[in-house]
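Peer 1: quick check, what structure comes out for this input:
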Amino acid sequence: MAIWRFDAIGTVWEIESAHELGADARGRVDAVIERFDREWSRFRADSDATRLGRAGGTMLSPDAAPMLDAYRSASDATRGAVNPLVAGSLVALGYDADYSLVAGEPVAADARWTDIVAWTDGEASASAPALLDVGALGKGRLVDLVAAELADVPGDLVVDAGGDIRVRGGAVRIGLEHPYDATKAIGVAEVQDAALCASAVNRRAWGDGLHHVLDARTGIPVRTWAATWAVGTDAMHADAVATALFFDGGPELAAQWGVEWVRMSTDGRAERSPGCPVELFTAGA
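Peer 2: Next comes the predicted model:
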């Protein structure tokens, strides 16, 4: 397998293909990522998401309906814990466009976010300034878009964006990294023609116990669960479930979407869905 490694949207990507990707295929991937980032990144001053955060209004994007439909389902399942307006507390805690990592007071997101944010198949709008954070599922969505862009590339394909992975073709064994020791795995998943997405509190962590997985209802980082993994037919829904699993209602959302999952608590115990095709090595398996 040929491997193409590059940095984009703040993470390392690896695309494995049966043959080395040519300049045309790489250019198309670059264009897909740039378009998505220009629309949805809250870390770019020139993005549509940043503009909505400053003044409200409308942005055009083919990703609006798929992502915000999924957000609404995740928000309903977790009783508001997953909410795209969590961006306000992430910024307040220092995870801002400048990566200041200087923490202020957390802020709760508006639970009635669907009264402020509306969307159709091709656009999203905000009736007031509303900074959106699509981190709960956006990377998974982009992995799906990149995989779709490479649909004409023959043979097996693996698209890996910092642990959000989509596999086409032959089965791939993927270790589930221990959240407190990156040299260890708590289990192994075998993924074929599917996606595996992960989230953990040790990623994007700073200050005194701060990390990027917040309960939008309080603006405070979660404390019960340390890491989650979700296996689904597409990466966007697997990514959304990986986020929702930090809260009550996450397992129910996974069942609704047919996503299998594993999660590990901060005291080291693991839970998984009844049909999860993962071999676990840790307590509670």
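Peer 1: only C-alpha atoms from now on, for both contacts and neighbour counts.
Peer 2: Will do.
Peer 1: contacting residues around residue 227?
Peer 2: By C-alpha atoms under 8 Å, 6 or more residues apart in numbering, the contact set of residue 227 is 179, 198, 199, 200, 201, 246, 263, 264, 265.
Peer 1: three-state assignment of it?
Peer 2: Assigned by DSSP: H, G, I helix; E, B strand; the rest coil, the conformation of residue 227 is strand.
Peer 1: list the contacts of the nearest residue to it once chain neighbours are set aside.
Peer 2: Nearest residue to residue 227, sequence neighbours excluded (C-alpha to C-alpha, 6 or more residues apart in numbering): residue 200, at 4.1 Å. The contact partners of residue 200, by C-alpha under 8 Å, 6+ apart, come to 179, 213, 226, 227, 228.
Peer 1: any idea how far residue 46 is from the first one?
Peer 2: Residue 179 sits 34 Å away from residue 46, taking C-alpha to C-alpha, to the nearest Å as the criterion.
Peer 1: for those two, indicate the residue with more neighbours.
Peer 2: residue 179 (22 against 13; other C-alpha atoms under 10 Å).
Peer 1: pretty sure the more buried one is touching residue 228, no?
Peer 2: No: in this structure residue 179 lies outside contact range of residue 228 using C-alpha atoms under 8 Å: 9.4 Å.
Peer 1: one more, please, to line up against the first structure:
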Amino acid sequence: MPHQDWSGFSFDGIGTRWEISTPEPLGNAVRRRLREVVEDYDRNYSRFRADSVVAGLAREAGTVTLPSGASGLEALFRKLYRLSSGAVTPLIGGSLEQLGYGPGYALQALGDPVPAPRWEDVLVWNGTQVTTSVPLVLDIGAAGKGQLVDLTAAVLRSTGTTEFLVDASGDMLHSGTEPLGVALEHPYDPTQAIGVVELHDGALCASAANRRAWGDGLHHVLDGATGRPIETVVATWTTAATAMEADALATALFMVDPTVLEEEFEFSWLKVYSDGHAAFSAGFEGTLFT
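Peer 2: Below is the predicted model:
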């Protein structure tokens, strides 16, 4: 974790806890800007609030304009959609709501799982402009929190802050001269660690079926082609240059063979399967406990 002398700034946003650590305390103007960036992102992309931009598409088909960062999301999702044969998709929101994970947090399935609609049938996404032919629940959660971590880091860098750790409840971006040792949470026991990884000038993101789970076998990592929760993988960790890519790849690892992803992305990874065994890339700078 950050040097014990570093200063911390904490706040809540997009339904998660943010911890930003820096060698010197952040000024009030910077703190205000960080909160604004997170709130603006939520106001555009959250499917959990009725006043967001994407919420309008769930009520009625049409066209909306999103912030400039939407172009990066489009390119990333388009690539992962192709590599996963539709399993990783920004249209998974309806499938999640069918299983009870929606704005009301009913956490009770409305019926049998339903696949996400095919991108090519219902969605035209060109940069910042999104057009739907039917009402759709757009969900960029696979990469959104990571992108927001990158955006908060950009705020820090714009003020001349070169050493920091942004931690959005486990999705981290580090900048600094000294590497950090980060514990890897046990997928079945949050009070325990299965290992430790060294993070230095890059992002570390995790995805775990236990993080948002409810009911019998229901959790938030779904296969878009079937609408069903993944059963073979329980947790993944990835390191990459940006938190957006690390975040998205942590989800993609639930559904896509790592060798397929490695052909088009530069990242390292650790994958824990439901039978208890683990696999990791040659470049993963971590140690697993026995």
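Peer 1: what is the nearest of the contacts of residue 227 of structure 1 to residue 112 of structure 1?
Peer 2: residue 246 (20.9 Å; C-alpha to C-alpha).
Peer 1: how many neighbours does the closest one have?
Peer 2: So residue 246 of structure 1, with other C-alpha under 10 Å, has 29 neighbours.
Peer 1: residue in structure 2 matching it?
Peer 2: In structure 2, residue 246 of structure 1 lines up with residue 254, judged by TM-score structural alignment.
Peer 1: which position in structure 2 aligns with the residue nearest to residue 227 of structure 1?
Peer 2: By TM-score structural alignment, residue 200 of structure 1 lines up with residue 208.
Peer 1: repeat for residue 145 of structure 1
Peer 2: That one, residue 145 of structure 1, aligns with residue 151 by TM-score structural alignment.
Peer 1: buried set for the helix or strand containing that match?
Peer 2: Residue 151 of structure 2 is part of helix 141-158 when elements are defined by DSSP states H and E. Buried residues in helix 141-158 of structure 2, counting neighbours by 16 or more other C-alpha atoms under 10 Å, are found at 141-153, 155-156.
Peer 1: equivalent analysis for stretch 1-13 of structure 1, please.
Peer 2: Neighbour-count burial for stretch 1-13 of structure 1 [16+ other C-alpha under 10 Å]: 3, 13.
Peer 1: same check on stretch 193-204 of structure 1?
Peer 2: Neighbour-count burial for stretch 193-204 of structure 1 [16+ other C-alpha under 10 Å]: 193, 194, 195, 196, 197, 198, 199, 200, 201, 202.
Peer 1: quickly note the distance from residue 204 of structure 2 to residue 45 of structure 2.
Peer 2: 22 Å.
Peer 1: tell me who's in contact with the residue nearest the centre of structure 1.
Peer 2: Central residue of structure 1 (C-alpha atoms, centre = their mean): residue 137, 3.6 Å from the mean position. Residue 137 of structure 1 is in contact with 67, 236, 237, 239, 240, 243, counting by C-alpha under 8 Å, 6+ apart.
Peer 1: so stretch 33-40 of structure 1 aligns onto which residues of structure 2?
Peer 2: With TM-score structural alignment as the criterion, stretch 33-40 of structure 1 aligns to 38-45.
Peer 1: how about residues contacting that stretch?
Peer 2: 13-14, 49, 51-55, 66-67, 139-140, 148, 152.
Peer 1: could you dump these to JSON lines with secondary structure and distance to residue 125 of structure 2?
Peer 2: Output for the contacts of stretch 38-45 of structure 2, formatted as JSON lines (DSSP: H, G, I helix; E, B strand; the rest coil; distance: C-alpha to C-alpha, whole Å):
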{"residue": "13", "secondary structure": "strand", "distance to residue 125 of structure 2": "26"}
{"residue": "14", "secondary structure": "coil", "distance to residue 125 of structure 2": "23"}
{"residue": "49", "secondary structure": "coil", "distance to residue 125 of structure 2": "22"}
{"residue": "51", "secondary structure": "coil", "distance to residue 125 of structure 2": "21"}
{"residue": "52", "secondary structure": "coil", "distance to residue 125 of structure 2": "18"}
{"residue": "53", "secondary structure": "helix", "distance to residue 125 of structure 2": "14"}
{"residue": "54", "secondary structure": "helix", "distance to residue 125 of structure 2": "13"}
{"residue": "55", "secondary structure": "helix", "distance to residue 125 of structure 2": "16"}
{"residue": "66", "secondary structure": "coil", "distance to residue 125 of structure 2": "10"}
{"residue": "67", "secondary structure": "coil", "distance to residue 125 of structure 2": "13"}
{"residue": "139", "secondary structure": "coil", "distance to residue 125 of structure 2": "13"}
{"residue": "140", "secondary structure": "coil", "distance to residue 125 of structure 2": "13"}
{"residue": "148", "secondary structure": "helix", "distance to residue 125 of structure 2": "20"}
{"residue": "152", "secondary structure": "helix", "distance to residue 125 of structure 2": "25"}
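Peer 1: so can I have CSV of those showing distance to residue 215 of structure 2?
Peer 2: CSV is the format used below for the contacts of stretch 38-45 of structure 2 (distance: C-alpha to C-alpha, whole Å):
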residue, distance to residue 215 of structure 2
13, 26
14, 23
49, 23
51, 29
52, 28
53, 30
54, 27
55, 26
66, 34
67, 36
139, 21
140, 23
148, 29
152, 34
